[in-house]
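Trainee: Dropping the sequence and predicted coords here.
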Amino acid sequence: MKNNQKRISLDEIQLARAFAILAVLVVHSTSSGVTSIPTDSFLFPLYNFLNIAGKLGTPTFIMLSSFVLFYNYYPRVANWIIMKKFYIKRLKFILVPYILFSVIYFSVKWYMYYDYPSLAFALNKFLTLLALGKAHPHLYFVFISVQLYVLFPLLLIMFKKSSFLRKNAIWIGILLQWIWVILNKNYFHITLKGSISLSYISFYFVGAYLGIYYFEIREKIKAQSYKEKVLLPLFIGYGAIVILYTGFMYLVRINVYPNVAEQLPQIVSRYLYEFTWATNALFAGLVLFYLAHIANKRFGNRTKIVFMEIGATSFGIYLIHPLFLMLFRGILSAGSPFLYHSWQVLTFILVGMISWLVVRFIFRYIPHYWVIFGKLPEQQKLPLKNKR
């Protein structure tokens, strides 16, 4: 039934966001390990696995963003008033924090690492990085999200008008993304492809499909036949691709892959990275989406509250955690192997906890907090102890 009533929020989405931000923290916490410890270290394969297998967080956030948009807006009658409010809210709560943190990261790195010849040069450099989502590597996600919001009204109209597009959104999205990959590889040669929404169009379309058919899919999941025909192959496929992806990147990092590539068909070696990354991220996002629904049923009350809180503050944690990561790595960058590896684990824990504390403090005590970290979900604004 189509109306202008907003749908109820889903706890499963906050749980999925919590899982995704934890994966982001794992990737960023292990990034120094895979670049600094010797490749013949017995712990290097573990660092490589965690660093590569964890690269599901940002694509999952993109898929969840698309899901939320279509879940909320597809059943409603789209008109100029609704779209105007949509643009104001989304760009206000996303674009403003993006610009603010771009300034912060650019300024910090300017102070720590760079010596620009003049203020005019630095300003021009900043504006270029801002326009590309590159003031700091992780900000590309926000830049991609802004592109999704710009495209969303057009996508919404297309999905409303075409039942073929709605029903076949998954394979159409994958096809469009691969058309872009092939064209860019052979003709466009755009090196900053990670800042272009076409590199994530499959996640947009999969999120749209899930958002439109969410309640139908949730009913189908209960059937044993659906679990055997859809969910079991999904988990098997994810297991296979994560082994392939982590193994491929391990060979790249130990500098063995060039020899292996010579034995592979050219089309395989040419597109193996894009295939493993995109397929792993897509499978992982779907698996994580399903696991969030399982967790919603099986988590105890206290555990669920913790993960719901992490999910609710995930955008703020995503924005600020690299600052603390830079700080911790400056404190201890070397030492005995035991000290170094222990510090990596401690860094993951402390960066996550401190980032959450800062985000929650600002949400709680700073007026107009949305300028810094965007909008906190309504149901998460009260102190946790009052949400029994």
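Mentor: The structure has been received and is ready for your questions.

Trainee: Could you use CA atoms for every contact and neighbour count after this?
Mentor: OK.

Trainee: Please enumerate the helices of the stretch 151-300 of the chain.
Mentor: For the stretch 151-300 of the chain, the helices defined by DSSP state H, counting those that start in this stretch cover 163-167, 169-183, 201-212, 214-221, 224-226, 232-253, 257-261, 266-298.

Trainee: so Phe49 makes contact with Tyr245?
Mentor: No - taking CA atoms under 8 Å as the definition, Phe49 is not a contact partner of Tyr245, at 9.1 Å.

Trainee: hang on, the earlier thing: out of the helices of the stretch 151-300 of the chain, which one sits most buried?
Mentor: Highest mean neighbour count among the helices of the stretch 151-300 of the chain (mean count of other CA atoms under 10 Å): helix 201-212, with a mean of 26.

Trainee: and that helix, how far out from the chain's middle?
Mentor: Here helix 201-212 shows a centroid-to-chain-centroid distance of 14 Å under the convention CA atoms, centre = their mean, to the nearest Å.

Trainee: Then stretch 43-60?
Mentor: 13 Å.

Trainee: which other residues reach that stretch?
Mentor: 19-24, 26-28, 30-31, 33-34, 37-38, 141, 200, 203, 242, 245-246, 249-250, 280-282, 284-285 (CA atoms under 8 Å, 6 or more residues apart in numbering).

Trainee: Now do the buried residues in stretch 124-133.
Mentor: For stretch 124-133, the neighbour count (16 or more other CA atoms under 10 Å) marks Phe126, Leu130, Leu132, Gly133 as buried.

Trainee: then this one, side by side with the first:
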Amino acid sequence: MELYYMRAISAFGIFTIHATGGFALYSQFSSKVMHLSTFLNQFFRFGTPVFMMLSGFVLFYNYRIPEEFDAKKFYKKKAVYLILPYIIWAIGYFLFKAYLYRIPVGENWFGGLIKDILLGNTFSHLYFIFLIVQFYILFPLFIKYLSNSMINKPVKTFISIFVLQAALLIYEFYFKVPTNIAIFKFIDEYYWKTAMGWFYYFLTGGIIGYHYDKFVEMVEKHIKKIGIIYILSAAFFLGEVYLNIYTNNNMSEFEKYGSIRPMNMIYGLTTFTVLVWVTRRIKDMDKSSVRLLKSFGTYSLGVYFAHPMVLEFIKQKLMANFPRWIGYGRLSSFLIIYALGWILTTGLVFLIALFEPRWLLIGRVPKLVIREKKKLEETKR
């Protein structure tokens, strides 16, 4: 299925966001490296929304008959193959930060570590695990109260969740004002890392999962129109950022243009749709590049866990040891860190995938198989 390829592209997108952020913010304004890193950073902002849609797609697709959902078996599998690897990586990032940034360990470090693990705060990208676990907890309720509507009234259900999500995100992004009302303060502070800020993507993926054959048929029939909508949505999505940059003549507000903003509801969905069309055309190709792309998708959870650690280590070591040649202001530095970061990240994950206890770090995935010489010789005969 094209799922693996979409995961690979999304994982690469999330890697790109984290690889480019520092260059977009700290390079000389209007320099080549600023323009390139800003474009890549924003273009790949579909990564997290598509990942979230894929998560909803897989769950609802696998449990199209709600009665087949076995809560005990489901949560046991998630605890072993997601939560346990997450805890190990979270502890690893705690130690990594203490080593790399020379952060002293305080007296109450253990309590702080437990709190950070529970809230996904050990490192910036780990909030996604905290977020996806919320949807796993809510999934039985979605099946019980929403599956019937998602199956029998998909368009109406989609419009409803779109309007509700858009109302929240538009308010938070454009109209939010300081308040002392507890419930609104909580929403303002945590919406971006809780189910209330992402339910549109998860449930939209679920609707597509329930009606995948019809969805594919629609995509194949109207791909030209969908392509035009995708280009327009990408133009508006990127244009919003560039308008702000050149209006202010600086990058002071760049960080607010993250993945969770109203325009990504359209951009993320149209990208998901286009990726379905594209990956359906490459999945059966017998090419090494396509097989490699599938491998990236197979081990995408490992890529997600590992890439910030690899990127930060590379940046710290290169910039500290070679400040005259490596820095945020140089295009060559960006290309070196970007390429080296991806190669080392995937290399590390593939190395882990060679060993039996791989599930402790990268989840429930097959062992990476490297062709043996004997097999190669047999194919030549």
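Mentor: Alright, I've got the coordinates. Note that this is a predicted model, so its numbers are computed, not measured.

Trainee: Any idea what the TM-score is?
Mentor: Overlay of the two chains. TM-score (TM-score structural alignment, normalised by the length of the second structure): 0.82; 352 aligned residues with a CA RMSD of 2.9 Å.

Trainee: one step back: export the helices of the stretch 151-300 of the first structure to a markdown table and tack on distance to Pro45 of the first structure?
Mentor: Output for the helices of the stretch 151-300 of the first structure, formatted as a markdown table (distance: least, CA to CA, whole Å):
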| stretch | distance to Pro45 of the first structure |
| --- | --- |
| helix 163-167 | 41 |
| helix 169-183 | 29 |
| helix 201-212 | 29 |
| helix 214-221 | 36 |
| helix 224-226 | 36 |
| helix 232-253 | 7 |
| helix 257-261 | 15 |
| helix 266-298 | 18 |
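
Trainee: So Ser333 of the first structure, which state does it fall into?
Mentor: Ser333 of the first structure falls in the coil class when you classify it by DSSP: H, G, I helix; E, B strand; the rest coil.

Trainee: Distance of it relative to Leu339 of the first structure?
Mentor: In this view, Ser333 of the first structure and Leu339 of the first structure are 10 Å apart by CA to CA, to the nearest Å.

Trainee: In space, not sequence, find me the middle residue of the first structure.
Mentor: Thr58 (1.4 Å; CA atoms, centre = their mean).

Trainee: Residue in the second structure paired with that residue?
Mentor: Correspondence of Thr58 of the first structure to the second structure, assessed by TM-score structural alignment: Thr48.

Trainee: in which helix or strand would I find that match?
Mentor: helix 47-62 (DSSP states H and E).

Trainee: between that helix and helix 199-210, what angle do the directions make?
Mentor: 40 degrees (axes from the mean of the first three to the mean of the last three CA atoms, to 10 degrees).

Trainee: Mind jotting down where the helices sit in the stretch 1-150 of the first structure?
Mentor: Using DSSP H, counting those that start in this stretch, helices in the stretch 1-150 of the first structure cover 11-36, 44-53, 57-73, 80-112, 119-132, 140-161.

Trainee: Out of the ones you listed, which is the most enclosed?
Mentor: Mean neighbours per residue, mean count of other CA under 10 Å, is largest over those for helix 57-73, with a mean of 23.

Trainee: Find the nearest non-adjacent residue to the residue mapped onto Ala18 of the first structure from the second structure, please.
Mentor: Taking TM-score structural alignment, Ala18 of the first structure has Ala8 as its aligned residue in the second structure. Leaving aside its chain neighbours, Ala8 of the second structure sits nearest to Gly297 (3.8 Å; criterion: CA to CA, 6 or more residues apart in numbering).

Trainee: Against Leu231 of the first structure, how distant is the aligned residue in the first structure for the one you found?
Mentor: Matched by TM-score structural alignment, Gly297 of the second structure corresponds to Gly311 in the first structure. Taking CA to CA as the criterion, Gly311 of the first structure is separated from Leu231 of the first structure by 24 Å.

Trainee: More neighbours: which of these two?
Mentor: Gly311 (26 against 17; other CA atoms under 10 Å).

Trainee: mind checking how far the more buried one is from Ile372 of the first structure?
Mentor: Here the criterion is CA to CA. By it, Gly311 of the first structure lies 17 Å from Ile372 of the first structure.

Trainee: Likewise for Leu154 of the first structure?
Mentor: Between Leu154 of the first structure and Ile372 of the first structure the distance is 29 Å, computed by CA to CA.

Trainee: what do you get for Glu219 of the first structure?
Mentor: On the measure of CA to CA, Glu219 of the first structure and Ile372 of the first structure end up 39 Å apart.

Trainee: what residues are up against the residue opposite Lys109 of the first structure in the second structure once aligned?
Mentor: Counting by TM-score structural alignment, Lys109 of the first structure lines up with Lys97 in the second structure. Contacts for Lys97 of the second structure (CA under 8 Å, 6+ apart) come out as Ile103.
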